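**Q** Provided below are the primary sequence and the corresponding predicted coordinates.
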Amino acid sequence: MNKTILSLALSASTMLASAGAMAADGSITFTGKVLTASCQIEGGDSTAGGAISVAMPQVGMNNFVSGAPIAPKDFKLKLKGATGNCLSTGEVYSLDIEDGDVSTYGNVKNAAVTTPAEGVEVQLSMAGVPLDLKKEDAIKFPATTTGEEEIDLTASLIAQDASKVKQGEINAVANFMVIQN
């Protein structure tokens, strides 16, 4: 019986000692802003409810060279507010593409379901520089005072290994969010 009481006493004193070790030494406060209206997005060949469509040209399998982009298609993303600026003037923003849409090479994956072209991805570039979409801030731009931002991009088809390209459909989707850096 004495052993049981001693054991309970030791357990209780251990619990009290560890409670003291959990005292707070500081705090972290997270702040942010929820906007009443987000940006309206337009661009490409057509726009429907923020979904931008860019029609890529048809190419032959033998046109691919490993690691070289082909069939470039220029397009613009336009961000504007329903009632004025949707972005804060002077701030820097980026488009963050969802990880599941990006290949290990930093390109947009081909997600065609029925008869997908194999070995082909869509590479995005800005001002002639290929973008690594695995990076959160790959597509960066400053907000100006115009109330509308235009981002000039180029989409190209690319195969990392041209010998693995097979004919089929291309349906590469890049879901993104506009983030203030």
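**A** Everything's here; your move. Here the structure is a predicted model, which means the values were calculated and not measured.
**Q** Please count neighbours and contacts with C-alpha atoms only from this point.
**A** Fine.
**Q** Can you tell me the closest non-neighbouring residue to the residue nearest the centre of the chain?
**A** The chain has residue 97 as the residue nearest its centroid, 1.4 Å off, counting by CA atoms, centre = their mean. Leaving aside its sequence neighbours, residue 97 sits nearest to residue 176 (CA to CA, 6 or more residues apart in numbering; 4.3 Å).
**Q** Comparison target, given below:
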Amino acid sequence: MSKLLKSIVSMAIAGAVSTSAVAADGTINFTGEIIAASCAITGGAGTSVGGNKGGQTIDIGLGKVSSDSLTGTAAGGIVGGKSINLNLDCGGTAAGLKSVKLQFDPNSGSGVDSKNVSLLKVTGGAEGVGIGLYNSSNKLVNLGANETIDGALVSTTEGQNTTYTANLNLRAGYVANGAPIKAGSANGTLPFTLTYE
């Protein structure tokens, strides 16, 4: 074996045996709990709901709106507002819980708008616009900051059976994101999870 080859082999062995001294900069501790609560969205005004518990699809038509209405001062950069009133039927599974939250996951859908991370990114060719979600207080939900829509769980007792329901009310509309407006299809997909407290 040549001296050069012996030198390379011994350096490789030394590198494999040595350990790097990297100190951790911090720790992330995850906490949580899996519960039996399971609410089905049964619909409500402004919604078309399909699928079963755990795989529900809600179709919201925002219509065809003029690009002029987004840039005009009358609309303030928001048009096509549609109320979404979700009625949740939790059966008897929510005992001991007080509220339910609609937690959005835009990154598993069409994503957040690059010009305004509060908005859902649209797909299909339109530019300069995103889809905004507003809570029942008419405040824009910041999708990029994982804000939620919350609703109180209400119990109803008949005889020995107690059932739980909740209503989640929100509104969706097209919102100008500050970039030049370009006409085209403006669709969006926004996966969600129901969480309970």
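**A** Alright, I've got the coordinates. Just so it is clear, the model here is predicted, and its values are computed rather than measured.
**Q** ok so, going back, how about the residue nearest to residue 97 of the first structure, what does it touch?
**A** Neighbour list for residue 176 of the first structure: 95-98 [criterion: CA atoms under 8 Å, 6 or more residues apart in numbering].
**Q** gap between it and residue 144 of the first structure?
**A** 21 Å (CA to CA, to the nearest Å).
**Q** likewise residue 150 of the first structure?
**A** When residue 150 of the first structure is compared with residue 144 of the first structure (using CA to CA), they lie 10 Å apart.
**Q** Could you find the closest non-adjacent residue to residue 91 of the second structure?
**A** Using CA to CA, 6+ apart, the nearest residue to residue 91 of the second structure is residue 163, at 4.7 Å.
**Q** show me what contacts the one you found?
**A** 90-94, 155-157.
**Q** which element is it on?
**A** strand 161-176 (DSSP states H and E).
**Q** Please compute how far that strand lies from its chain's middle.
**A** Distance of strand 161-176 of the second structure from its chain centroid, counting by CA atoms, centre = their mean, to the nearest Å, is 14 Å.
**Q** if I line the two up, what does residue 9 of the second structure land on in the first structure?
**A** Using TM-score structural alignment, residue 9 of the second structure has no partner in the first structure.
**Q** Is residue 9 of the second structure located within a helix, as I assumed?
**A** Yes - under DSSP: H, G, I helix; E, B strand; the rest coil, residue 9 of the second structure falls within a helix.
**Q** how much space between the residue nearest to the centre of the first structure and residue 160 of the first structure?
**A** 21 Å.
**Q** Equivalent analysis for residue 84 of the first structure, please.
**A** 43 Å.
**Q** for the second structure, what spans make up the strands?
**A** 40-43, 48-50, 57-59, 78-91, 99-104, 120-121, 129-134, 148-152, 154-158, 161-176, 192-196 (DSSP state E).
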